[in-house]
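Q: got a sequence here, can you build the structure:
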Amino acid sequence: MFQDFAVKSSPEQGVERLAALRVALAAEGLDGFIVPRADAHQGEYVAPRDDRLAWLTGFTGSAGWCVALRERAAIFVDGRYTVQARAQVAEVFERVDWPATGLAEWIRGALGAGRVGFDPWLLTLDQKRALETGAGDATLVPCANLVDRVWQDQPAPPCGPVMAQPVELAGEPHADKIARVAAAIAPARACVITLPDSIAWLLNIRGSDIVRNPVPHAFAVLHADARVSLFIDEAKLSGLGDDPTAHLGPRVTVRPVGEFLPALAALDAPVRIDPASCPVAVAEALTATPVEAPDPCLLPKARKNAAELDGARAAHRRDGAAMARFLAWLDAEAPGDLTEIAVVKRLEAERVATGCLEDISFETISGSGPNAAIVHYRVSEATDRPLRAGELLLVDSGGQYRDGTTDITRTMAVGEPGAEEIDAFTRVLKGMIAVSRLRFPVGLAGRDIDPFARATLWQAGLDFGHGTGHGVGSYLSVHEGPQRIARTGTVPLEPGMIVSNEPGFYREGAFGIRIENLVAVEAAPALPGQTVPAMLQFETLTLVPIDRRLIDADALTAEERNWLNAYHARVAAEIGPLLDGPAQDWLKRACRAI
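A: Sure thing, here's the model as predicted:
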């Protein structure tokens, strides 16, 4: 299953492609062009056809921007990708720490007055407004996509089949979802939905247009009378059988994608759009009064129902057993002649062996030694390196199962770890345990939880440059909003939401550490004398041992030690019966109390 899906661009090609883009700029009478990592649907992940940022610059991370001017060009990446961008992107592109420095600020300083082109399908309303506000004398000009004009071998648009998500796994018929969400869009009489995962959730369908993400490329208009107009390439619906209406039902009308913009223009009542995800092209096609509000599917989708939570638990038990078999093999074989790619292939083979894997949930991160310090490192044939004694191996991976999506990171010692690695690992572990044990009042958001993961690192002057946790879908995107545990996480956490708990630490050029479990928000039982009306806590879903060789047990408090021992006892109890032979013996050793 290991494949490198990244769009190919070497630093030398980046120089050539930037030059070609500048020729197109001059022909269009523009002074600059904005290249986001985005597509017309504004989801986080893009198909190869839409990976324009990677094609132009060589940067393959999941978030970033490029601004190309006639004399200067810059790539904007956040702290997760600083090292990666340095390795992948030619010096002709200035590297900008984003969002510390925003696009508008850079354009204002680098260009002053001038005309900057943008593809109106690839900027949201919010993004365009922020750029217009901050770009000073620069003028934003909608235009055809100039990267597409010079990308000679651009892949075709994806056309993967759509399948039905059974109601026993979805937990609610999609007709009921449609009625429930339609009732909530007032005062609007219709709502435009562009996010692929929102459409998939609303209609209880899954797709295959995005690698590793079971979502379809489509657009939808939800009407207040609980009708849905679905704009999609009808060839994709072959996965629903000879009669797609048997699943979609009479309230869903299928229309060609080419009719989407004319249909928007024909709407004559207030129309709800989400400025955070609505492309400028969609907003400008409307003639009716827009009502701006969040995508109405976001919160209902994030609040997993009982069937989805049961599915997540089953998926994590299955996935935990696959991880245990992998880790038992790794302990027996490493370092040997293993490389990072060999590690990926073995782990993916263990997941395939479950007989339930639909796909992995993202490209497996397998980083040894200094490669582990690249937060979202993706191994390729060009970067593959052997495992070496005395180094750490960081493996971040997950599976897509019909009943749930998994995402887990474990950092393992290869041979004897050093004192600095043990100290850093223990601090990261203490942060992960702090979040796992937390009880907190209803109404708190991820930004309120985030400091608990960092406090022990902060005491040593250390930190990590990514959020502590992201939302996770139910056989949907492994990154799901709007919930997240981060400084920027403002959405209150609610029962049923699944988030990751993944603090880390990275020493550039030396090692990287991350420990990640998925957790579900649940109501916390009241305590004697409790004065807070209602509190929440986390149920840990991930069931995989944490490497005891990297833990300084003396640095743990009694409460932390008790949590860790209880967690390992639970892992042994739930995963042990799914294993046999050497893997079962390994699990018993790995789950011993400390």
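
Q: contacts and neighbour counts: CA atoms only from here.
A: Will do.

Q: correct me if wrong: residue 228 contacts residue 203.
A: No. Residue 228 lies out of contact with residue 203 (C-alpha atoms under 8 Å); the separation is 9.3 Å.

Q: next, show the common contact partners of the two.
A: residue 178 (C-alpha atoms under 8 Å, 6 or more residues apart in numbering).

Q: for comparison, sequence B:
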Amino acid sequence: MSTYADRLAALRAELARRRLDGFVVPLTDEHMSEYVGAYAQRLAWLTGFQGSAGSAVVLPEQAAIFVDGRYTLQVREQVSADHWSYQSVPQTSIADWLAGNVTGGARIGYDPWLHTKGWVESATRALAEKGAELIAVDTNPIDAVWPDRPLPSDARLVVQPDALAGRSSAEKRAAIADWLGEKRADAAVLSALDSIAWTFNVRGQDVERTPVALAYALVNADGTADLFAAPEKIDETVAQHLGNAVRVHDRAAFAGHLAGFAGKRVAADPDRAVSAIFAALKSAGATVLELRDPAVLPKAIKNEAEIAGTRAAHLRDGAALTRFLHWLSVEAPKGELDELSAQEKLRAFRAETGELRDLSFDTISGAGPNGAVVHYRVSEETNRRIEPNSLYLVDSGGQYQDGTTDVTRTIAVGAPTAEMQDRFTRVLKGHIALARAIFPAGTRGSQLDTLARQYLWAAGLDYAHGTGHGVGSYLSVHEGPQRIAPGGSGFAGGDEPLAAGMILSNEPGYYKTGAYGIRIENLVLVAPRDIAGAEKACLGFETLTFAPIDRTLVDLGLLDSQERAWLDGYHADVLRLIGPLVPKDVRVWLNAACAPIEGEQGR
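A: Below you'll find the predicted structure:
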């Protein structure tokens, strides 16, 4: 189908054929994944939206697309206002929008393999108040009108060595079995792909940028497990790794297998398992315990081997990024670089490590006004030259077998304006405040978020994204349950207590629409802090990311002595750790880029 208008018309015709008055289209897969395989990119196929979070609703005469503040600009550039209205979440929910736009008797379809039980319940209530009905479809109507829809990946699983995982799969399954015993449950459903990868110490290639495999799993109270994956994806090496205690079934057999739990108590996560799983268990006569996936928290709290791995990955990645920043300092002033050529060069530097398995997400390579699009993804159509006297924002990361990285740097090409320096320095002050924070055990990310925003707020400024997200260990670059974000903001995870071993990003920013974007991002490890005279256990952050911060963008007059000391100390660490890993010409540049600022005059 040649245009997005044609695709929308085809879907409406298919809905009419099925006697449906509307359909809800989320950007996810059967595992509630944030990043999904090509076969599940239904929202992008239908609308043209390329972001990593969003949903849409199609009615006979109206259509709406729902995104959060990260995508306010992007959605308007990629999705036609002639056919779609733009809705902001969490201000407007799909359920509320439906309630305001349907009429009595309307039948609104949804795919029960793509929505949580809680969403289905809230949407059902909202529609019922209008005399309308939410209808579960047996097959997704978009699939019926998507003629060249890709097949799911057939890539094989690979073993994640115990030496990097830190614990064997048998140990992890035994811990889940102990948890099931405490809950008096017979089995736990694992449907989140990263939970399955972590629990069984396997990785895959089924989702771009995230090393997971399409699978379901059931972990039983005796420590055995049932793993559901396409048979051709499991070779002899993986089969031996899994062992006799893990029974392997075809992924297509998962739904039918749930019918065998009559009279059993089964734990399933209402935030991660789709509605269809709950419906199948209920239909089977099982007692469903709505509990958090037992792999989520231990996966987030990294063990010593995982921490050592991520430190090694960050040094390797920091050296590659530093080489790129040096290259950029030479080439960008010539005025010939563009966003595509720059991001490809950065990928090449990472690839030259010989350890890169994939990028951890699509690089955000934003020049000038494109840097103000928070989750911008450059294309041939949007590709912009990196112009003199402008800002260039690059947010990128790598997937290495020992760790996952995510780092953002904002670089001045030529002379920055005083406003650019002011905004950058306010973002830097917030970044430093969070990096230096010491807090009692039990503190939530939402309690720390203000530290990063305070200097922007003082000038009447802010940013429309969370300050920090969890990061996996050679897994998802966006990992829960922890997050640093405003309370009640719609960013899930802000109320999760931070615990030693968790990895998060520290990434405040500022975005001036049509002009430039600024973000400074390092990854940090939550670590114990010994405080003299402390009356309770305290935590703080250990910085994991090492690459220079552009000093030409810093207004030294806005930094106090402690902030200057932090920046000098950080750059001294960069020089000490990264200097030996880069070529001599890069090291000469790095010496200047990391020179102390103490004693320099404010500007």
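
Q: now which residue in the second structure aligns to residue 295 of the first structure?
A: In the second structure, the residue matched to residue 295 of the first structure (TM-score structural alignment) is residue 293.

Q: check contacts around the closest residue to that match other than its chain neighbours.
A: Excluding the flanking residues, the one nearest residue 293 of the second structure by C-alpha to C-alpha, 6 or more residues apart in numbering is residue 269, at 5.2 Å. For residue 269 of the second structure, the contacting residues are 189, 290-293, by C-alpha under 8 Å, 6+ apart.

Q: so where in the first structure does stretch 195-205 of the second structure end up aligned?
A: Under TM-score structural alignment, the match for stretch 195-205 of the second structure is residues 198-208.

Q: distance from the chain centre to the matching stretch, please.
A: 17 Å (C-alpha atoms, centre = their mean, to the nearest Å).

Q: same question for stretch 107-114 of the second structure.
A: Mean-position distance between stretch 107-114 of the second structure and its chain equals 25 Å (C-alpha atoms, centre = their mean).

Q: next, the distance between the ends of that stretch.
A: End-to-end span of stretch 107-114 of the second structure (C-alpha to C-alpha, to the nearest Å): 18 Å.

Q: before we move on, back to that, mind giving me the PyMOL select for the contacts of residue 269 of the second structure, buried ones only?
A: In PyMOL, this line selects whichever of those come out buried by 16 or more other C-alpha atoms under 10 Å:
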select buried, resi 189+292+293
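
Q: map residue 531 of the second structure across to the first structure for me.
A: Aligning on TM-score structural alignment places residue 531 of the second structure opposite residue 526 in the first structure.

Q: residue contacts, its match?
A: Here residue 526 of the first structure is in contact with 534-535 (C-alpha under 8 Å, 6+ apart).

Q: how far away is it from residue 440 of the first structure?
A: For residue 526 of the first structure relative to residue 440 of the first structure (C-alpha to C-alpha), the value is 12 Å.

Q: show me the common contact partners of those two, please.
A: Residues within reach of residue 526 of the first structure and of residue 440 at once, by C-alpha under 8 Å, 6+ apart, are residue 535.

Q: I'd guessed residue 254 of the second structure sits against residue 218; true?
A: No. Using C-alpha under 8 Å, residue 254 of the second structure makes no contact with residue 218, being 9.3 Å away.

Q: any idea which residue is closest to the centre of the first structure?
A: By C-alpha atoms, centre = their mean, the first structure has its centre lying nearest to residue 479, at 2.8 Å.

Q: show me what it lines up with in the second structure.
A: Residue 479 of the first structure maps onto residue 478 in the second structure, by TM-score structural alignment.

Q: residue 112 of the first structure too?
A: Taking TM-score structural alignment, residue 112 of the first structure has residue 103 as its aligned residue in the second structure.

Q: tell me, how many residues neighbour that match?
A: 14 (other C-alpha atoms under 10 Å).

Q: apart from its neighbours in sequence, what residue is nearest residue 51 of the first structure?
A: Distances taken as C-alpha to C-alpha, 6+ apart place residue 37 nearest to residue 51 of the first structure, at 6.5 Å, with adjacent residues excluded.

Q: counterpart of that neighbour over in the second structure?
A: In the second structure, residue 37 of the first structure lands on residue 27 (TM-score structural alignment).

Q: from what I see, that match and residue 39 are in contact.
A: No. In terms of C-alpha under 8 Å, residue 27 of the second structure does not count as a neighbour of residue 39; the distance is 11.5 Å.

Q: please identify which of the two sits among more neighbours.
A: A side-by-side neighbour count of residue 27 of the second structure and residue 39, using other C-alpha under 10 Å, places residue 27 first with 23 against 16.

Q: quick one: contacts of stretch 313-324 of the second structure?
A: Against stretch 313-324 of the second structure from outside (C-alpha under 8 Å, 6+ apart): 345-346, 349-350, 353, 397-398, 400, 402-405, 544-548, 577-579, 581-582, 586, 590.

Q: narrow these to just the buried residues.
A: Among the contacts of stretch 313-324 of the second structure, those classed as buried by neighbour count (16+ other C-alpha under 10 Å) are 346, 349-350, 397-398, 400, 402-405, 544-548, 578-579, 581-582, 586, 590.

Q: ok so, going back, quick one, which of residue 254 and residue 218 of the second structure is more surrounded?
A: The residue with more neighbours, out of residue 254 of the second structure and residue 218, is residue 218; 25 against 19, by other C-alpha under 10 Å.

Q: and the more buried one, how far from residue 127 of the second structure?
A: Shown here: residue 218 of the second structure relative to residue 127 of the second structure, a distance of 34 Å by C-alpha to C-alpha.

Q: check residue 24 of the second structure too.
A: With C-alpha to C-alpha as the criterion, residue 24 of the second structure and residue 127 of the second structure are 13 Å apart.

Q: cool, and residue 356 of the second structure?
A: 48 Å.

Q: looking at the two, which is more packed in?
A: Neighbour count, other C-alpha under 10 Å: between residue 356 of the second structure and residue 127, residue 127 has more, with 26 against 20.

Q: what sits against residue 50 of the second structure?
A: 44, 78, 377.

Q: and with 6 Å instead?
A: The contact partners of residue 50 of the second structure, taken as C-alpha atoms under 6 Å, 6 or more residues apart in numbering, are residue 44.

Q: the first structure: which residue goes with that one?
A: Using TM-score structural alignment as the criterion, residue 50 of the second structure maps onto residue 60 of the first structure.

Q: what strand or helix carries that match?
A: In the assignment (DSSP states H and E), residue 60 of the first structure maps to no helix and no strand.

Q: kindly report the same for residue 242 of the first structure.
A: Here residue 242 of the first structure is assigned to no helix or strand, by DSSP H and E.
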